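Participant: next one to model:
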Amino acid sequence: MAVDKMIWKIILDIVVLACVAVPLLVIYLSAEPYRRGYFENDVSLMLPYKEQTISEGLLAGVGFALIAVTVLIVEVVRDKQGKNVGEKFLCASRIPGWVWESYTTIGIFTFGAACQQLLVNSAKYVIGRLRPHFFDLCRPSPAAGSDISPTTYIQDYSCTNPMADLARQTDMKLSFPSAHASFAMYTAVFFIFYIQVKGKWRGSKLLRHGVQFAAATGAWYVGLSRVVDHMHHWGDVAVGFAVGVLFGAIVFVYVLKPKKYGIPGSWETTQPQMLPRPVLAR
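Facilitator: Okay, here's the model as predicted:
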C-alpha cells in the first residue's frame, strides 16, 4: 500500500504540473495579445530597437540549473551529516532520502515557476502594452482615412518595417509586466530562502549571506537589462519584481513548508519553556 501511495503521489504531482504548464504553452503558441493603440507624440515608445542581452532560454537555463545544482549539493551534504529524512521505497526499490528531498524541492520550484509565468504571461496578452521600441521596430502606418493628430488615439494601423515579422509584431505588444524580471526575482527569493533554512555552514559567518546577495544582485541585473535593452518600461520591471518576490515567498513558505525540516529557530514557533515546579509553587 505504501508503494502504491508513492506512485500515485508522483503521478498526481505530474498531473497538477501539467494543468499549469499546458495553458502556459497554449498562450505561447496560439494566443493573440490585445491590440493596443498609440499616440503619435508618445515619447515612451520612441526608443531604438535593440537585441536583448539575456534571452528567455538563457535565463530559464541558468535559473533552473542554479536551483537544481544547489538543492542536490545541499541535500547530499545533509544526508552525509545524517540530517535528511529517512529512506523511501518505490516499487520495492530503496530511494535515498536526499533523492526524495531533491525531487520534492525541485518539483515545487518548477510548479511555482510555472504558476508565476502563467500569471505574468496571461496579463501580458490581456493588457497588450507596447514596448518602448514600438515606433522604431514597427514604423506604424495609420489606416487610410484615419484622423492624424498629436491627440488622436490610433488603433487601426499596420507595420511597414520589413523587420517586423509576425513574431516580432506579437512580441512588441507584450511589455507589461516583465516575465524576465518576475522569473529572475522568483528564482532569487526561492534560492535565498532555501539557503537560509538548509544551507548552513559553520566555516564562515558571511559566506551564505554573500551568496544570497549575489543571487539578489543577479536578479536585479536581469530587470535592469530589460530597461537598458528597451524591452520594457521601468514600471513593467517593477511589477515583475513584485510578482517574483510574492511567488517566491509564498511557494517556499506555504508549498514547500520548510518547518517540516525541524531546524531549531527557523520558520516554526517553539513551545514556551515550562518553569520548574518549585518556582511555580512559590
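Participant: please make it C-alpha for all contacts and neighbour counts, starting now.
Facilitator: Fine.
Participant: report the distance from stretch 185-195 to the chain centre.
Facilitator: Distance, stretch centre to chain centre, for stretch 185-195: 10 Å (C-alpha atoms, centre = their mean, to the nearest Å).
Participant: now stretch 40-51
Facilitator: Its chain's C-alpha centre and that of stretch 40-51 lie 27 Å apart, by C-alpha atoms, centre = their mean.
Participant: which residues sit in contact with residue 130?
Facilitator: Taking C-alpha atoms under 8 Å, 6 or more residues apart in numbering, we find residue 130 in contact with 36, 45, 172-175.
Participant: got a quick ChimeraX command for the buried subset of those?
Facilitator: Burial among these is assessed by 16 or more other C-alpha atoms under 10 Å; the matching ChimeraX selection reads:
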select :45,172,173,174,175
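Participant: can I get the contacts of residue 130 in CSV including distance to residue 213?
Facilitator: Shown next, in CSV, are those (distance: C-alpha to C-alpha, whole Å):
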residue, distance to residue 213
36, 39
45, 34
172, 33
173, 33
174, 30
175, 28
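Participant: turn the contacts of residue 130 into JSON lines, including distance to residue 76 and secondary structure.
Facilitator: Putting those into JSON lines (distance: C-alpha to C-alpha, whole Å; DSSP: H, G, I helix; E, B strand; the rest coil) gives the following:
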{"residue": "36", "distance to residue 76": "51", "secondary structure": "coil"}
{"residue": "45", "distance to residue 76": "50", "secondary structure": "helix"}
{"residue": "172", "distance to residue 76": "44", "secondary structure": "coil"}
{"residue": "173", "distance to residue 76": "45", "secondary structure": "coil"}
{"residue": "174", "distance to residue 76": "41", "secondary structure": "coil"}
{"residue": "175", "distance to residue 76": "41", "secondary structure": "coil"}
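Participant: one more, so I can put them side by side:
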Amino acid sequence: MTQNKVILKIVVDFIVLACVSFPLLALSLWAEPYRRGYFEDDLSIRLPYKEQTISEAVCAAIGFAINVVTIIAIEVYRDKKGKGVGEKFLCGRVLPGWAWDAYVAIGVFTFGGACQQLTSNSAKYVIGRLRPHFYDVCRPVPTPGSALNQLGYIQDFTCSSSDQGRLQNMRLSFPSAHSSFIMYSAVFFILYLQERGKWRGSKLLRHGVQFAALMLAWYVGLSRIVDHMHHWSDVATGFAIGAVFGVLVFKCVLKPKKYGLPGGAWSEPAQPEMLPRPALR
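Facilitator: Prediction:
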C-alpha cells in the first residue's frame, strides 16, 4: 500500500466514523423521547431512584480500555514474532507494522461501537419506555377530566419534579445502552483474543480471561437492574444487541480470516502447493 493510499484510507475511515457518530450526538442534544403514558397500577415503575453504580463514562472507559490495551499488546507480540504486515510509510516516516494492525482493529472496534450505540439509543427515543424509578423522579399529577386518561392508562399528566435532566432520562429505559455496549466490547474482546491471541503456554489462561470479560459484562448489566435504571427486559435486549454487533463487526468488518490477500493488514502467507508425487509402477 503506497503512502498516498494509506493517508486516503485513514481520511475516509475518519469521515465514515464521523457520519455514524454525528446522529448519535444529535440524539442526545436535540431529540425528544416519545411521551409514553403509564398504568396507575403498574408497580414496576414505582421503585425508588438510586445513583447508578457504573456511569456511562466508566462503562465506555472499561469497554475501550480492555480492547485497546489487548489489541496493542497482541499486535506488538505478533510483530516481534514476524507475523505482522511489515513497516509502512506515513508522512515521510516509518510506521511499524504492529501500529497499522492495531489501527485497523481499534478503528473497526470503534466503528462497531458507534453503530451499536446508535441502534440502541435510537430505539430509546422511539419507544420512550419509562424507567423503574419513574414515579419517584416524576411525581406525576394526572390532568383532571382529560379524555386521554381512560381505562387506567394515563397519558395526560404533568411532573411535580423540576429536574429536567432526570425527567428526560426517565423515558429512556428500553433498551439498556450500558448492557449493549459492554456486551459488544466483551464479545469483540473474546473473539479477538481467540483469533489473534495465539500462545503455546497455558491451555486455560486465554479462556479464563475470556470468561472474566464475559462476567464483567454480565455484572454491568445486572447492576442496571439493581440500580433501578432498567427493567430486566431492557438489559436482556441490550445484551442481545451488543452480542449480535460484536459477532457481525468482528466477522464481517474486521474479517480476521481473510487469507491470501498480499499486502492486506490481516492477510496470511499462502501455503505453497504440494508437488504431485511420482506415480508408482
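Participant: overlay them and tell me the TM-score.
Facilitator: Superposed pair, TM-score by TM-score structural alignment, normalised by the length of structure 2: 0.91. Supporting alignment: 273 aligned residues with a C-alpha RMSD of 2.5 Å.
Participant: circling back: so which of the contacts of residue 130 of structure 1 hold up in structure 2?
Facilitator: Mapping those onto structure 2 (both residues aligned by TM-score structural alignment, their matches' C-alpha atoms under 8 Å) leaves 36, 45, 172-175 still in contact.
Participant: quick check: buried residues in stretch 230-249 of structure 2?
Facilitator: Neighbour-count burial for stretch 230-249 of structure 2 [16+ other C-alpha under 10 Å]: 230-232, 234-243, 245-247, 249.
Participant: in structure 1, what range does it match?
Facilitator: Mapped onto structure 1 using TM-score structural alignment, stretch 230-249 of structure 2 spans residues 232-251.
Participant: show me how far that stretch is from its chain's centre.
Facilitator: Chain-centre distance of stretch 232-251 of structure 1: 9 Å, with C-alpha atoms, centre = their mean.
Participant: helices of the stretch 151-282 of structure 1, start to end?
Facilitator: Assigned by DSSP state H, counting those that start in this stretch, the stretch 151-282 of structure 1 shows helices spanning 166-171, 179-198, 207-228, 234-250, 277-281.
Participant: make JSON lines out of the ones you listed and add distance to residue 144 of structure 1.
Facilitator: Below are the helices of the stretch 151-282 of structure 1 laid out as JSON lines (distance: least, C-alpha to C-alpha, whole Å):
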{"stretch": "helix 166-171", "distance to residue 144 of structure 1": "20"}
{"stretch": "helix 179-198", "distance to residue 144 of structure 1": "36"}
{"stretch": "helix 207-228", "distance to residue 144 of structure 1": "34"}
{"stretch": "helix 234-250", "distance to residue 144 of structure 1": "33"}
{"stretch": "helix 277-281", "distance to residue 144 of structure 1": "90"}
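Participant: who wins for proximity to residue 87 of structure 1 among those helices?
Facilitator: Closest of the helices of the stretch 151-282 of structure 1 to residue 87 of structure 1 is helix 179-198, at 18.8 Å (criterion: C-alpha to C-alpha).
Participant: the lengthiest helix in structure 1 vs structure 2 - mean distance after superposition?
Facilitator: In structure 1, with assignment by DSSP state H, the single longest helix is helix 97-127. Compared with structure 2 after fitting, helix 97-127 of structure 1 has a mean deviation of 0.4 Å; criterion: mean C-alpha distance after the TM-score superposition for structure 1.
Participant: check which helices and strands that helix is in contact with.
Facilitator: Contact here means 3 or more C-alpha pairs under 8 Å, 6 or more residues apart in numbering; DSSP states H and E; on that basis helix 97-127 of structure 1 packs against helix 2-30, helix 56-80, helix 179-198, helix 234-250.
Participant: let's see it at 6 Å
Facilitator: Helices and strands touching helix 97-127 of structure 1, as assessed by 3 or more C-alpha pairs under 6 Å, 6 or more residues apart in numbering; DSSP states H and E, are absent.
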